[in-house]
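Student: Sequence plus the predicted model coming up.
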Amino acid sequence: MQRYSKYLIIVKSSVIAHRFQLVLFTLINAVMFLILHQLFLATQAAVIGFAIQSLLSYFIVAKNKQMSPNFQVNDIGEIDFLNDSTEAIVLNKGQLLAQSFIVPWCCVLYISEHELDSNKLKILIWPDMVDDTSYRRLCRIIRLRRQQI
């Protein structure tokens, strides 16, 4: 039986993704403000209601913790999801699917948690979420999985 080396990939929250969310949130709110402004002809109730809604949703988006899965992956695409502590307890297992792909600014992982299950877990990994070595290894493993089709 061939042994495959497992690489530990520790994922942290992404600054790029967080800024992207804030910019998108601001654009959506600006468009909504312009629409409400035209519909309600700038009544004070509409403006105050929109301001309260914007502040509440901003704090929800700004305080949102992104999922930061830590996992081990080997050369054939087997994934072990680990807990966040230092004990490295395996919480779940999965298989990296060949639909996973790499674009210049991120990796998109499609993971099947069960062989017979059609549900796929999709994880977006930005380069600033992992260290450079882990990101290169992950990209290499995705390329290997895509060649095995």
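Tutor: Yep, that arrived.

Student: from here on, contacts and neighbour counts on C-alpha atoms
Tutor: Fine.

Student: any idea how far the residue nearest to residue 46 when sequence neighbours are not counted lies from residue 26?
Tutor: Nearest residue to residue 46 in three dimensions, chain neighbours excluded: residue 40, at 6.6 Å (Cα to Cα, 6 or more residues apart in numbering). According to Cα to Cα, to the nearest Å, residue 40 and residue 26 sit 21 Å apart.

Student: want to compare, so here's the second one:
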Amino acid sequence: MGTKEQIKETLYNVAEDVLEKLAFIFSFPEDERDQMDYTTAVATRVSFAGPFSGALVMAIAAEALPELAGNMLGIDEDEETTTEQQHDALKELINVVCGNLLPAISGKQSVFNVNMPEIVPEGESIIKDDRPQPVSVAKMDIDEGQCDLLLFIDGETAIQAD
């Protein structure tokens, strides 16, 4: 599967590629910045099972959602997007990121069952006490704010150095 550093680099590359191609949003790695304020962000989570199990969480600044949804849905800039449209766009985005990330870190022959993405309810902690800490965190700056991706893998033993 690769080292934690390789996984982090892959997470950045996949996220950057998907944000650009699917949402027409450019992102810039910001590894040195503090974790974004998750209490003001909108987050979505998708869990998966296969050669290893876990979840991918994407937290994005709430002010970035209208542009992201508008770009993905082809809605004119002067038209408003609904909260439902914004959440659907975010769920589609994490679905595509996860679908590209898993084969990139585990090999193209690996088969995973990816669950339906869900919006993390407001007030629910992204980093849960009953789960291990994220194996990898990609912190990015985007046009309208910040975006963090957190990869959780059940059982830390799943990550092995080459």
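Tutor: Nice, I can see it. All values reported here derive from a predicted model rather than from experimental measurement.

Student: And the TM-score between them?
Tutor: Here the TM-score for the pair of chains, by TM-score structural alignment, normalised by the length of structure 1, is 0.28; 66 aligned residues with a Cα RMSD of 4.3 Å.

Student: what ranges do the helices span in structure 2?
Tutor: Along structure 2, the stretches classed as helices by DSSP state H are 4-23, 65-73, 83-106.

Student: which secondary structure elements does the first one contact?
Tutor: So that's helix 4-23 of structure 2. Packing partners of helix 4-23 of structure 2 (3 or more Cα pairs under 8 Å, 6 or more residues apart in numbering; DSSP states H and E): strand 27-29, helix 65-73, helix 83-106, strand 136-142.

Student: would JSON lines of the ones you listed with mean neighbour count and distance to residue 43 of structure 2 be doable?
Tutor: Formatted as JSON lines, those follow (neighbours: other Cα atoms under 10 Å; distance: least, Cα to Cα, whole Å):
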{"stretch": "strand 27-29", "mean neighbour count": "17", "distance to residue 43 of structure 2": "17"}
{"stretch": "helix 65-73", "mean neighbour count": "21", "distance to residue 43 of structure 2": "11"}
{"stretch": "helix 83-106", "mean neighbour count": "19", "distance to residue 43 of structure 2": "8"}
{"stretch": "strand 136-142", "mean neighbour count": "21", "distance to residue 43 of structure 2": "14"}
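
Student: Of all those, which one comes closest to residue 46 of structure 2?
Tutor: Comparing those against residue 46 of structure 2 with Cα to Cα, the closest turns out to be helix 83-106 (7.1 Å).

Student: biggest helix in structure 1, by residue count?
Tutor: Identified as the longest helix of structure 1 according to DSSP H is helix 15-40.

Student: Could I get the buried residue list for it?
Tutor: 17, 18, 29, 33, 36, 37 (16 or more other Cα atoms under 10 Å).

Student: of all those, which comes closest to residue 96 of structure 1?
Tutor: Once Cα to Cα is applied, the member of the buried residues of helix 15-40 of structure 1 that ends up nearest residue 96 of structure 1 is residue 17, at 22.5 Å.

Student: Could you report the distance from that closest one to residue 107 of structure 1?
Tutor: Taken as Cα to Cα, the span from residue 17 of structure 1 to residue 107 of structure 1 is 13 Å.

Student: what sits against residue 65 of structure 2?
Tutor: Listed by Cα atoms under 8 Å, 6 or more residues apart in numbering, the contact set of residue 65 of structure 2 reads 86, 90.

Student: Repeat the analysis, applying 7 Å as the threshold.
Tutor: residue 86 (Cα atoms under 7 Å, 6 or more residues apart in numbering).

Student: what about residue 139 of structure 1, how many residues close to it?
Tutor: For residue 139 of structure 1, the count of nearby residues is 20 (other Cα atoms under 10 Å).

Student: Ignore what I typed, I meant residue 144 of structure 1.
Tutor: Neighbours of residue 144 of structure 1 under the rule other Cα under 10 Å: 15.

Student: circling back to that earlier point, what would the helices of structure 2 look like in TSV with distance to residue 56 of structure 2?
Tutor: Putting the helices of structure 2 into TSV (distance: least, Cα to Cα, whole Å) gives the following:
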stretch	distance to residue 56 of structure 2
helix 4-23	10
helix 65-73	18
helix 83-106	7
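
Student: This completes my enquiry, with thanks.
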